[in-house]
Structure formats: structure tokens, C-alpha cells
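# here is a sequence together with a model predicted from it:
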Amino acid sequence: MGKRKILKKKGKLLVFSAPSGSGKTTIVRHLLNKPYLNLEFSISATSRSRRGTEIDGKDYYFISQEAFKQKIKNGEFLEWEEVYRDNFYGTLNSEIERIWAMGKHVIFDIDVAGGLRIKRKFP
């Protein structure tokens, strides 16, 4: 396994993890519309190609498969998974640090496997 970069906890991580179609995205969007909660959505990184009107840095961070694999080796992901053959998705440590640097809490809309990985790192 590659190196691990340790995140120093500066804020909270709110994880909404459930199967597709369960309503987690609806809940997350509702909470993001409450400014007093001080939440920021965690943008995932992916090695897949952009679709339609997706915007890099808003919908996903689009990176090449080679760069994704190198970041895995460097321990730059809080969690990651190969969802389909050669299509990787994950949460960069730098994304969490970016949100915490703004003084906000991180909110995730993530699959069950990713949620469990985060829970193991931040029990």
C-alpha cells in the first residue's frame, strides 16, 4: 500500500452514504441551502471523461487515469474506488483541507463503500 498523508482534523465530516436512489442527494442539497450550518460539498475526483455540461472543479475534478493512480500511490486520497474498469472515483485529501481552510464542515454524498472507508479513518 502507498504512503498515507494524515489529515489534521479541523472541522466535521458529515457523510450521507446509501445506495443509489435512496434520497441522499436530496438531503445533502437541502442542508447545503442552510448557510448557518456552515457546510461545503466535497467534490470527488474521477478518471472518467467529462459528460455533457460537467465542469471541472464543480461537478468533479477530472484527472487522467495515470495521474489518479499516482495520487493513490502517493497517499493523496481519503478514499477511492475503481467503480468500473479503469474508471476511478475518490476524495482527495486536498479537497478536505480546502474546505476546512475556509472554516467550513465537509458534507459528502457518497456510496456505501466510500462511506465505510471514511468512517475507518475518522471513527
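Looks like it arrived, so ask away.

# alpha carbons only for contacts and neighbour counts from here, please
OK.

# and stretch 91-102, what's buried?
Buried residues in stretch 91-102, counting neighbours by 16 or more other C-alpha atoms under 10 Å, are found at 91-93, 95-97, 99-100.

# next: stretch 44-63.
Buried residues in stretch 44-63, counted by 16+ other C-alpha under 10 Å: 44-48, 60-63.

# for burial, what's the neighbour tally of the closest residue to residue 38 other than its chain neighbours?
Spatially, and ignoring its direct neighbours in sequence, residue 38 is nearest to residue 104 (5.3 Å; C-alpha to C-alpha, 6 or more residues apart in numbering). Using other C-alpha atoms under 10 Å, residue 104 has 19 neighbouring residues.

# could you do residue 15 as well?
Going by other C-alpha under 10 Å, the residues that sit close to residue 15 add up to 21.

# ok, now residue 115?
Residue 115 has 18 nearby residues by other C-alpha under 10 Å.

# which non-adjacent residue is nearest it?
Residue 115's closest residue in space is residue 17 (C-alpha to C-alpha, 6+ apart), at 5.6 Å.

# against that first model, consider the following:
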Amino acid sequence: MPRSDRPRLTVLAGPTAVGKGTVAAYIREHHPEVWLSISATTRPPRPGEIDGVHYFFVSDEAFDAMVARGEMLEWAVVHGRAKYGTPRGPVDAALAAGRPTLLEIDLQGARQVRESAPDAFFVFLSPPSWDELVRRLVGRGTESAEERRARLSTARVELASVTEFDATIVNDDVQRAAEELVSWMRSTPDGKQR
């Protein structure tokens, strides 16, 4: 397949609680042609999360071994606590098979991917407002007050990185945001639809 016809890697990043996982879940359900990467993490599962579906939940030792073997496309310590990373092999295999490929990752990871895959397409998912972002984080009820403070502090810095991205999507409606993202994924580097 000529290089110009091959789907490019798309990276979705944005601040905590902006809804990256919710947008990715919508795409998983409504666009089975899109391959979504599953990240590895050292944090414990949240209620309802399934190992191998939402994340690969691994120990610190197993994660460090994957990094040492060069098996991570990107990885980072997020919010000063848990490690998150994208296993490289499945991403390479999906792209080689010609599947549109989406990474839903944090800002640190997106910056690493930009270094190793500069031809990827980078999309920033933005909240409609700061107050809405705070409401979503508090409403999740999955973090302690201390964790929320750390995540909101990080979010302020992450919001300032919007200019590093190729496109911005405001997540004011999950379906609309997801469909806009898939539309971007279907476009070629010159902006034309495939």
C-alpha cells in the first residue's frame, strides 16, 4: 500500500477529566474500523474497569521491565503517582494492517510520540470551560480530595499546551466530539477525506 494511503497514527490528548476515555469508548462502540490502543498502567483499576479492555493493569516491576526492553512507544508518570504507557507492538501491527489507529494518552505521552512518530496527527480534547472540567472531575467520585487537587493543578498546565496540537476538539457533546475526531482520522495529511 503506498505510504499516502496508509492510515496515520492519531493521538488524542487533553487534561484530566476532559472525557478522553468517554470519547474513545464511543468510537470503540460505533466505529469498529478504528483500532484503539490499550495502555498499560500501574494504577489500580477503577470500579468497572477490566484488565485488557480498559487498561493492562501491571505491577511497577512489570512496567519497568517493558520500558527496559524498549516495548513502550511512550510512557510517563502521571500526576506524580502511577505509570502509564503505550505498548509499541500492537500499534505497529494495527498500522501495518492498514487500520486507522488511535492513542488516547496524556500530554507527556503525546510529546514522546511526537518525537518518535512526527507524522502522527495530534488532537487536543478541550473542555467547554474550566468550571465544567472541575465539575466532571468531582462528579466522577473516583479520586480523593488530594488526588483531585493534584489532577486539577496538572490540568491547568495541560490546557496551556493546546498550541502544540494539529487540531482541537471541544468536548461539549461526546457523540459530536467523537464523530469530529473520526472525521479527522479519515482525512489525509493534506486535509482531504479518504
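Arrived safely. Please read all numbers here as calculations on a predicted model, not as lab measurements.

# can you pull the TM-score for these?
Superposed pair, TM-score by TM-score structural alignment, normalised by the length of structure 1: 0.74. Supporting alignment: 112 aligned residues with a C-alpha RMSD of 2.4 Å.

# hang on, the earlier thing: filter the buried residues of stretch 91-102 of structure 1 down to just the ones in strands.
91-92 (DSSP state E).

# straight-line length of stretch 40-51 of structure 1, end to end?
Stretch 40-51 of structure 1 has an end-to-end distance of 23 Å (C-alpha to C-alpha, to the nearest Å).

# same question for stretch 62-76 of structure 2.
So stretch 62-76 of structure 2: terminal residues 15 Å apart, C-alpha to C-alpha.

# picking up where we left off before, what do we get in structure 2 for the residue nearest to residue 38 of structure 1?
Correspondence of residue 104 of structure 1 to structure 2, assessed by TM-score structural alignment: residue 99.

# my guess is its match meets residue 7, correct?
Yes: using C-alpha atoms under 8 Å, residue 99 of structure 2 is in contact with residue 7, at 6.3 Å.

# picking up where we left off before, the residue nearest to residue 38 of structure 1 and residue 11 of structure 1: what is the separation?
7 Å.

# for residue 108 of structure 1, which non-adjacent residue is spatially closest?
Per C-alpha to C-alpha, 6+ apart, closest to residue 108 of structure 1 is residue 15, 4.8 Å.

# so which bit of structure 2 is the helix or strand containing that neighbour matched to?
Element membership of residue 15 of structure 1, judged by DSSP states H and E, is strand 13-17. Using TM-score structural alignment, the residues of structure 2 aligned to strand 13-17 of structure 1 are 9-13.

# show me the contacts for the alignment partner in structure 2 of residue 47 of structure 1.
Matched by TM-score structural alignment, residue 47 of structure 1 corresponds to residue 42 in structure 2. Contact analysis of residue 42 of structure 2 by C-alpha atoms under 8 Å, 6 or more residues apart in numbering lists 57-60, 63, 82-84.

# just the closest of those residues to residue 154 of structure 2, please.
Residue 154 of structure 2 has its nearest neighbour among the contacts of residue 42 of structure 2 in residue 82, at 13.9 Å by C-alpha to C-alpha.

# aligned counterpart of that closest one in structure 1, please.
For residue 82 of structure 2, the aligned position in structure 1 is residue 87, judged by TM-score structural alignment.

# can you give me the neighbour number for that match?
Residues near residue 87 of structure 1, counting by other C-alpha under 10 Å: 15.

# now it: how far from residue 72 of structure 1?
Residue 87 of structure 1 is 13 Å from residue 72 of structure 1, by C-alpha to C-alpha.

# skipping its backbone neighbours, what lies nearest the most centrally placed residue in structure 1 in space?
Nearest to the mean C-alpha position of structure 1, by C-alpha atoms, centre = their mean, lies residue 91 at 3.3 Å. Of all residues beyond its chain neighbours, the one nearest residue 91 of structure 1 is residue 44 (5.0 Å), with distances taken as C-alpha to C-alpha, 6+ apart.
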